[in-house]
Structure formats: structure tokens, C-alpha cells
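Trainee: next input, structure requested:
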Amino acid sequence: MRPSSLILPLAIALVLGTAGCSESTTAPAAPATATSEASMSTSRSHDESSYAQPEKVVITDLALDLDLDFDARQISGTATYTLDWKRDDANELVLDTRELDIRKVEAIGADGSAAELAYTLAPADKVFGSKLTITAMSQPAKVRITYATAPTASGLQWLEPGMTEGGKLPFMFSQSQAIHGRSWIPLQDTPGVRFTYSATVRSRPDVMVLMSADNAPDAVRDGEYSFTMPQPIPSYLLAIAAGDLVFQPVSPRSGIWAEPSMVGKAAKEFEDTEKMIVATEKLYGEYRWGRYDMLVLPPSFPFGGMENPRLTFATPTVITGDKSLVSLIAHELAHSWSGNLVTNSSWKDIWLNEGFTSYVQSRIVEAVYGKEMADMERMIDQAGLKEELADTPEAQQLLALAPLGELDPDEALSSVAYDKGAWFLQFLEQRFGREVFDAFLRGWFDSHAFGSTDTDTFVAYLNAELVSKNPHAVSAAELDAWINQPGIPSTAPKAISRNFAIVDSARIAVQGSGELPNREVTRHWVTQEWVHFISGLGDTQEVELLAKLDKAYGLTGTSNGEIAMRWYPLAIRSGYDAAVPQAQAFIEKVGRRKLIMPIYAELVKTQAGLEAARTSFERARAGYHPITTASVEAMLAQAKPAN
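Mentor: The predicted model follows:
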């Protein structure tokens, strides 16, 4: 999952703690209630964010039989687990739940017979939900749970027809990362447990249902759908969506699912997906998931993308018409090797997912769109990371985080995991050479495929496969500085962009003379260049200069979210009030947190702005995802306007 190509300001990050792409400045707390007896273990693989006890029993397969009720905003049905009991004395199956109505628990015999089992559902913890303990003295091979979700499930969003692109049919989609999967299925909700799954899903017959599984491009809407995921995945990669969805191919093994009015635009924007897949296969080996399809969600989707296997969820805000933001697809595709194939076993090692993926993303962009595009994006990421680290507590600047304890794992997912992690791998590439490092990374993916791992395991593999064979390339102290120390080491390779040097010259001229750059200079600028231009204008600018820029380049009212999230805050801070109505219109239409939270953050600094923010939130609330709603509510509650 990729939340941002440029780091969110720290003040915004503080209120994003209820979602998987959030950032935090709070040091990890003491051990939480969501720990099993294994919490005393020194292994980094232990996941303190789950009640599960995988040292006793693990789920190896999940079979779902579900009904979708759009009117009730509810999923109900059964989940049947195939279990692998690890200890002879184990007599309990412990699962994670959040707001689930558990109606029955049964042991399923080899002949299909069912016998009810005793269970207890603990009081809800505000972060981890309720521990479900099932007493299973006979260690049954299968257990079935009958349950229903709550309309307020944190991992599901239900949209009325009017909140969709087409406006005709309702829409529903899930977001399971980091620990929201437990809000729509009882689970061992930890990335350390992987399982295969199948599902039968019934819905109203006029909507198409999709899952992170084998979606058939020629599937017919008939109200009942079947899915299979033969590769073992962790719980956060479980995904479901339903709505007015049609398919358009972009290659024999890849295509777009979207609403009818969006599918053509998305297919054109993402037409290079097959090139990306081929480029990644050349670097890191076979794509092992069969198809790679993409689902373009309504604008309310709170993130840029989510790497659900076989079916990436993507925001429509990256469809700009010039392919300048398709690195998001490169990122989610890269997860097919780093994250989905080789997964962090706990959220304190999230850099093993996101840092590796951000590195691979950059290599894909370079292979398909050229080194200059990759350099511009690396430069944006590196500059943003440095800016964020200036206000981030040292404990949160490490790649290998301390145990998270009571901290919501959503809050552990910061730009450190993405951009410091990628920078570290770029450092290793530089020291060992690209050819050697490519072979090493491919070996890492191959040798750990379909498994979950931790930082200690990676360091041991790095030492055995690279460092021991090239002992003078990198020192132990340098590795420690990257993994276990705060900040960015002085040895970090700096990205340099030729195009950004031209942008800098144009901006300096504008700020010095007020004269706009020649249109021949700006005519071919892509999103990254405009982002760099606006970001370099400082905290505020003269209203006259902003008005001149706006008239020349149409920045107010832009449909490009990356530009909007930078232009509107600058305009609001500078007192350029002409931009405020369009800023409000933007945050009322789009629910992607990365794009709207910087705008809310500037609005709430004044009394008039706070009122505008409240008005816009009330208009938009019904269409926001629960994760976005919680973030905006927190910001509005904490607002202290200056006047």
C-alpha cells in the first residue's frame, strides 16, 4: 500500500492513527492486552497486535459462505477454518474480532457433522477489538463460526448509489490492512499466519462481486459468486468489493474493473501494466499470482492503493490522463514480490514490506518510464522524509521498530518504512553493485516465497549472501546505522534530477522578478515537476503572485490531487481566499486522506477556516470511508484556531 509520494506534515500525521497508511510521532507503548503467552518470546516474529496463539494452532485454510445486505450494511454467514494444531496440550482456538456478532461456533467432523463448541468473547479493547476464545478439547480439524458484521465495521465501506461514479447502484469495499480484517471475519489477524481461502458470496443480482482471488474476466452478474485463492496469504490481504463493475483488459493477464464510466479512462491510463509486469519479472523472477487485475474504487477510498493479491484496489485520483501518477500501480504490483510473496511477520517490521516495495517500484518506473522519472520521484521522497524526520521522535525513526505494545499498528506505518527502507536498499545497491544486488534480492524473494519473516532473518540472510562474500563493501556499523539508529546515515546516496534543476531556476526567477516562466518551459511539465515547483514556493507567498500563477496555470480547480494537496494549503496560508471555495469542493468530493488532510489542516487554523472545514465535512461525511471520517473528526476536535 502506498499512502504518499511526499510526506504528510507532522500535524496531519498525528490525527491519522485509525488507518493503515498513517504516521505517528508516539513512541511504542508498553505491551498490550492483545498478546498471547508468546509475548515473552525474544523473537521479532511475535505479533503483539493480535490475540492469536499461532504457537498452539494455525489456520491453514479458510472457507467463507457469505451474504451481502446493502440495506442493513452487513455481511453475514459462516467462516470454516482448517486447523493445524501445533501442540498436543492445546485446547483453545483464539481469534481476533472487532464488533462482530458471533452467533454459533461448531466443530465440523470428517463426515460433515457439526457439534457446538463453547466460546467466550472478551470485552472490546479500543485498539484490538475482542478476543474470541473457543474451547476445543478434541482439537478438531475444522471449526465453523456463524457470524455477522456491524454496520460500523472499520474494514468496510457501504456507499449509496449517489456516492458512486455512475449513481445507479450501491457500492461496498473492504480495507483489511493493518488489523481491520477482524472487523469483517473472525481471524488470526496477524501477518505471521498465512492460509489459502475460498468463498461463496451471495448478493443482489445487479451488482458484481469481486475478491482478492481468481476473478473471472467474463464473470456474469447473477447474484452468486465463487472464489478461490490457492496461494497462502495473510489476513490483511483478504478483500471484497461489490458494485456496478465491468471489466476491460489491458493484456492477456491483466485488466481493469471499474464502473462503466471510469473503466475506459482507467484502461488507457494503466495500459503499460503488462510492461511493468514483464520488467519486474526480468529483475526478480516469475509473477506467481496468475492474473494481475486492478479495481478502480470510488473517490472515497482512503488510500492511494492496496495490494490485494490478484486485484489491486486503486484510487481514481491517480488517473490524470498523462500517466504521471502510475507509479502507484508500479508500487502495488511490486508488492506481488515484496509484501504479498514475502511478508513481514509483525507490524514492527513493516519496512520489510513497504521499504522493499518502494525500492522495487522505483526500479519498475526506471525500466518503463526512464531514469529521470525515477530520479524525480526518489528526490521527492527523500526531501519529504528529511522534512518529516525533523519532527519525529527518534524511536519512530528506526527501520526495526521496538514492539508496538498498545500502539495501533496503523500508526507504525510511516514514511520511514517506505522511504528510509527504500533508501537503505538503494545504499546497498550502490555499495555492492546493481547486478550483484539484483541477484541477491531475487534470491531473497525466491527463498522466502509465501512466508512471513522479520528483520533479524533478513539481516542474517544479508550477511550470509552478500556481506560475507564482499566483506569490504559495507561495515556492521553502517548496517546498524540504517536499521537500528534514527535519522538518515551520512552515507545515503542522494537522488539528483536534471528536470528539477530547470524547475528550480524557473521558480527562482518567478520569486525574484514576478515574471512567469516561458510557456515553452512549463508546457511539458508533469505532475512531479509541478509538485516540486509549488513545494519550493515556501510557507506563504504574496497573494498577487499566487493570483498570477493561478490565472496562468489554472491551479485552483485542478483535478490533479497531488497538485491540489499542495496548492490549496499554500493558498489558504497565504490568504488567497479566491481558492477556498474550490478547496472546499475538492475535500467534499475526494476521500483519499493523503490528499485532503493537508487542506483540512490549514483550514482549521483560523476561525473562518474552521467553520468552512466543518461545513465541508458535514457535506462529505456520508461519502467518506470510516477511516477518513475518524481522521477528520480528530482534526476538527483538536483544532485551536488563531482567531
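Trainee: only C-alpha atoms from now on, for both contacts and neighbour counts.
Mentor: Noted.
Trainee: and residue 536, what does it touch?
Mentor: Contact analysis of residue 536 by CA atoms under 8 Å, 6 or more residues apart in numbering lists 504, 507.
Trainee: go again with 6 Å.
Mentor: Under the criterion of CA atoms under 6 Å, 6 or more residues apart in numbering, residue 536 has no neighbours.
Trainee: next: residue 141.
Mentor: By CA under 6 Å, 6+ apart, residue 141 lies in contact with 82, 83.
Trainee: one more: residue 52?
Mentor: Here residue 52 is in contact with 94, 95, 188 (CA under 6 Å, 6+ apart).
Trainee: and the gap between it and residue 175?
Mentor: Noted for residue 52: a distance of 20 Å to residue 175, by CA to CA, to the nearest Å.
Trainee: likewise residue 294?
Mentor: Distance from residue 294 to residue 175, by CA to CA: 15 Å.
Trainee: cool, residue 241 as well?
Mentor: 10 Å.
Trainee: structure for this one too, so we can compare:
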Amino acid sequence: MKLRSLFAPALLCCTLAACGGPKQEQNTSAPQTSTVLISDEAQDLHSYARPQEARVRHVSLDLTVDFDRKIMEGTAALDLDVAKDAKQVVLDDKGLVVSQVTDKEGRQLPFAIGKADPILGAPLTVQLGGTQHIVVHYASAPGAAALQWLSPAQTAGKTSPYLFSQGQATLNRTWIPTQDSPGIRQTWDATITVPEELKAVMSAEMLTPDGEESDGGRIFRFKEDKPVAPYLIAIAVGDLAFKKIGPRTGVWTEPSMLEKSAAEFANLETFVSTAESLYGPYRWGRYDLLVLPPSFPFGGMENPRLTFVTPTVLAGDKSLVSLIAHELAHSWSGNLVTNATWNDFWLNEGFTVYFENRIMEAMEGKERAAMLADLGWSDMQTAATDAGGWGAPDSRLHLDLKGRDPDDGMTDIAYEKGAVFLRTIEQAVGRERWDAYLRSYFDRFAFQPQTSAGLLADMRAHLFKGDKALEDKIGLDAWVYQPGLPKNAVHVTSSAFVQVDAAAKAFAGGGSASAIPNQAWSTQQYQRFLNTLPRTLPAPKLAELDIAWKLSSSGNSEIRFAWLMLAIGNRYPPAAASADQFLTSMGRRKFVDPLFKALQAQGPWGMPLAKSIYTKARPGYHSVTATTVDKTLGWNP
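Mentor: The predicted structure is shown next:
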């Protein structure tokens, strides 16, 4: 499928092999200005932007954070690339309160906000009048979906309010007026004014670490000179402290959580160097973590330079830090090379799960990596069942999300089937050849969007090089475009799980908990054991297990979650208090939504409990989590 550049020579020509053959290797020491890909696959159905007419090249934010009114207010100055004879630019807007739009000299520019769609928001169309620089004067709405405003009581310190954003997939249009499409990469900078006693951090280079005094509070300045997908612009404001870990790594969090967080992530610098040894240099400068309050909806969010992390990974023994391998891997797959549209979400996540596993193999050995991959295989099978089976359209990697929320595609099909596809290619071509290809792939497409068609074209040009028999053996197009799991799928199995499966069978058959040889088990082995047990266990057996392993009070979130799924599946009443405490103490969607689904599935036994817990928990959830659970429970807020 042929792709073309929109504004040549102002923008680089697209780099896919389909653009007229393999491109020449380019200097990857500095970011290139990315093109907008125009093809059937690259048309972003989740944005109103018309980049063939005018596209945003740079965003400059000047905003004041107002905790009293729960808004951000100020300006967004946009630098544009404008096609010849284009008269307007179309931006994405979801609930913004726009007071005026001007050019850089302050002249008023006509603008209009179109009809709103519940998923997409509304188009914000600005008449350019010959300018390529516009300034949008606006405020976010108090209920902006990307922003969560926390009271002091909802923080670890209990003394100061807190704000954080979560932009993926299309939520940043609720606080930034830009073209909110992952295929339209933009550089950006920001000037953020916050209350005097607080600190702001963002997913960019911090130019003023201590802030600057002003009459309105304290000003923090940031700059990101590498083009990023707009969903990766992120902010947090609160009582924040920093601890250095390595020359380019460290941890931000609330002061009372700092030592615990730094200890958990003490190997952060090693993670970065290990990733670099696999697929090339880390290109974003620093790699810091921000450990957020527990309402953060994801395990982690790969915002450049500053990964946002849930405190649910703070197990105290580094047993859950594979999550950091995942978020770090996104610095290549997702941040460096980004899915052009959300239909190809697997290009971000499938590559990242594969890369995460390779990092963990290099750091902790093949058996640990095998356990993670084997658990991922089970998660993939569950996701396929949830999607309607392997014959269902949503079991494909390349999806059709027209008229749907992009979140509908954020399942373990994208994550785990995508990773299995890449492992299958690795086995077919050999690891050495595969690694060489991946490293060159990240170089060729650095700081650019990508489509499934583009990836397959590049594989054919640079990996298979005309070997049609090998291509056909793997079945590239079937993997990406057809539902189902091809028969050649590589299932990595863990030898450590053989003992675990035998123990689960013996326990389910009447064996005692004290006979289980779990003294040296990893988190993954506990997960496998609990996930394998039948949902027909009698209450005395569950009580025996709970007492022996203290599962209802486990501080390891993955083990606690697996236990609660087992207990709820068996309608075990004593676990209700643990479920209540767990679901009201954090908002990580990975745990929250499946637990409410499990309660709902238990009908008259579980549904009243689900409603009781959700009534208490919902006000503390980020909109990402609340929106999902609302659908699950049929909740009408």
C-alpha cells in the first residue's frame, strides 16, 4: 500500500518500503521531523484532524493549575505546517472552554466548535487567515477525563492536594487543544504555574527543577524537543520529592514513599543498560519514575523521560518490577516508533511485551522469562474468550475500531498475541538475525508513526529479503489481519510450572496446603497455582489455603488479585472484606474491572457486594477505570 508525504519537502518522505523501495539508512543521532502517513490504515478514525491540510508541529503550553476550581487555565500556542491554499486547521476538543483564538500578534481568528461525539469530543476549527501560528486561550473543564484531582486525604502525605494526567488513548484533548492523534507527532514545551508549596513534573526535560517564584505561585518550565505522539504529554503536581538512583535514573514520589520506592527500583539503571544492549541507544535523555497515588488507573504509563507507576508494584521484594521492563521497553516500541492509529495498538504493546520478556531474560534468566511468557499465553487465551472466541473479529491484531472507543482494543490480544507473533518470527529466522532486524527497525523508523502494512513491508524488504517460502511458512498477513491463533504459534512453557500444576492438582483433589512445596516460589508460581485451581473448591479448602498463606492480606498485588479471583469464583464469603479493602484502596484497572466482572458473574451472591463496594470506590477512581467499570456493571452515575 503506497504511502506519501503530505508537505514534501517541508516534511520527510515516508520511510516505508512501500514508498518506492527500501530507504537508505539515516543518521539516528537526532530526531527527524515525522511525516503523517496517508493510507487506508493510517487514517485515524479517532481524531477530527485533517493533517493533509494543516498539521500541528509544536505545542507551547502556558497554564495555571487551579486546585480550587479543578481546572487548568491559560494558552496553547501551536506552530503549524500548512498546505498550499489551506484556509483552516482542525483540532480535537473534548469539553474545553475556549474563550478566543489569536495569531501570535494577538489578532482574533474566527473559530467554531462542532457537534460533539461522546467518544471523540468535537472538532475545533480555526480559520487561519494566512498564519501558521495560532494561540488558543482556554480552560479545561472541572470534569476533564484526563485529569484526576485528589484531595489531601487521598494522598500518602495527607497534607497537600495532588493532580495527575493520563492521556492514552484520546483523553489529552480534554486539557490540550491539539491534533490528538498518535500519527501526528509534535514537539512541545510548557510553562506551568502551581501553588507555592507544590512541585510540577512532566514527561519532558525539566528546565527549572526548583521552580521560579511568581505572584501566582511557583513556575516550572519544561521542554521536549523530540516529536512525540500527543497522548504522551503528561503532568503531575503535588508534594513531590526526588531520589537519584543512577547517572540518568531516579524516582519521584511523595516524601513518605520515597525511600520505599527507591529501594524497590534500585536496579533501574541496570534495566536501561540491559535494554540498550538489545536494541540500541536510549534516546530520551533521562529515565525517571513517578510513583503515583493508588488511584492511578494503570500499572505504568510510558510517558517519555518520566514513566508513571502505580504503587501496587511496591511489593517490598522487587518481585513485580518486570512492569518497569515493560514501560522502559516502550521507550523503543511505542514512544520511538508509534502506532499511527489505535487500530494498530498491537504495534505498541505486542513489541513491548516481547521486548520486556527479553529484558527479563537478560536480567533474571530464561526460566523467569519463560514463566512470564507462559502466564501471558494464559492471559491471551482468556482475552480471546472475552472477545467472543478465536473466530471473533477482535481476535485480530489489526482491528477495526470505527465508531468504538479505542479502549476496546486495549486487550491482551494486542499485548500477548502480538508478542507470540514476534516470538514465532524469532524462532523461524533465528534470534541473531531477528535481533539485528529489530535494532535496524527502531533506527529506520525512529520518531515516526507506523502501521501494520508498513511493518510488514519493512519485514519483507529488510528481514525476509525475497524469501517467499519463509514468509509463507510464518503467514505474516494471516497473523495480522485474520482472526484466530495460527497453528505455528510459539508457546513458551515454563518447567517451573510443572511442579506448580502438580501441586494444584493434588490440593484440588484433597491434599493439604502444608504439603505444597512453596517455600521458594516466585510471584509467578503463586499466580499459576491460584489461577489453575478449579472454581468448585469447598469453603474449608479455601480457608485452609488462606490461613496457610495469608492471602486475604497479601501485600503482593498480583497474588492478592489471583486469590480474590479464585475466592469470588468459588463464592467464598470470608473474602468479601479483602475484596472491599483491595478495591477501595487502589484504582488499577487491570485488577478492578476483572474483580467487578467476577462479582457480577456470581449473580445474587456477588452483585449486591459489587454495588456496595463500587458505591464507595468509584469517587476515588480515575475516569479511565470508572468508565470501564460503569460499562461492566451497567452503572448510571
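Trainee: report the TM-score for the pair.
Mentor: Overlay of the two chains. TM-score (TM-score structural alignment, normalised by the length of the second structure): 0.90; 593 aligned residues with a CA RMSD of 1.9 Å.
Trainee: rewinding a little: how about the contacts of residue 52 of the first structure in JSON lines, adding secondary structure, distance to residue 446 of the first structure and neighbour count?
Mentor: Shown next, in JSON lines, are the contacts of residue 52 of the first structure (DSSP: H, G, I helix; E, B strand; the rest coil; distance: CA to CA, whole Å; neighbours: other CA atoms under 10 Å):
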{"residue": "94", "secondary structure": "strand", "distance to residue 446 of the first structure": "32", "neighbour count": "26"}
{"residue": "95", "secondary structure": "strand", "distance to residue 446 of the first structure": "31", "neighbour count": "21"}
{"residue": "188", "secondary structure": "coil", "distance to residue 446 of the first structure": "26", "neighbour count": "26"}
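Trainee: and stretch 284-293 of the second structure, which stretch of the first structure?
Mentor: Under the alignment (TM-score structural alignment), stretch 284-293 of the second structure falls on residues 289-298 in the first structure.
Trainee: what does the matching stretch rub up against?
Mentor: Taking CA under 6 Å, 6+ apart as the rule, stretch 289-298 of the first structure contacts 164, 253-258, 310-316.
Trainee: which non-adjacent residue is nearest the equivalent of residue 69 of the second structure over in the first structure?
Mentor: In the first structure, the residue matched to residue 69 of the second structure (TM-score structural alignment) is residue 72. Computed as CA to CA, 6 or more residues apart in numbering, the closest residue to residue 72 of the first structure that is not its neighbour in sequence is residue 151, at 6.9 Å.
Trainee: how about the one you found, what's its partner in the second structure?
Mentor: Using TM-score structural alignment, the equivalent of residue 151 of the first structure in the second structure is residue 142.
Trainee: show me where the stretch 1-150 of the second structure has strands.
Mentor: 54-66, 71-82, 88-93, 97-103, 111-113, 122-127, 133-139, 147-150 (DSSP state E, counting those that start in this stretch).
Trainee: now the stretch 151-300 of the first structure
Mentor: 156-159, 171-174, 194-202, 208-211, 224-234, 240-243, 246-251, 254-258, 292-296.
Trainee: whichever helix or strand comes after the last one: how far from the chain's middle?
Mentor: Right, strand 292-296 of the first structure. Reading on from strand 292-296 of the first structure to the C-terminus, the next helix or strand found by DSSP states H and E is strand 305-306. Put simply, strand 305-306 of the first structure sits 5 Å off its chain's centre (CA atoms, centre = their mean, to the nearest Å).
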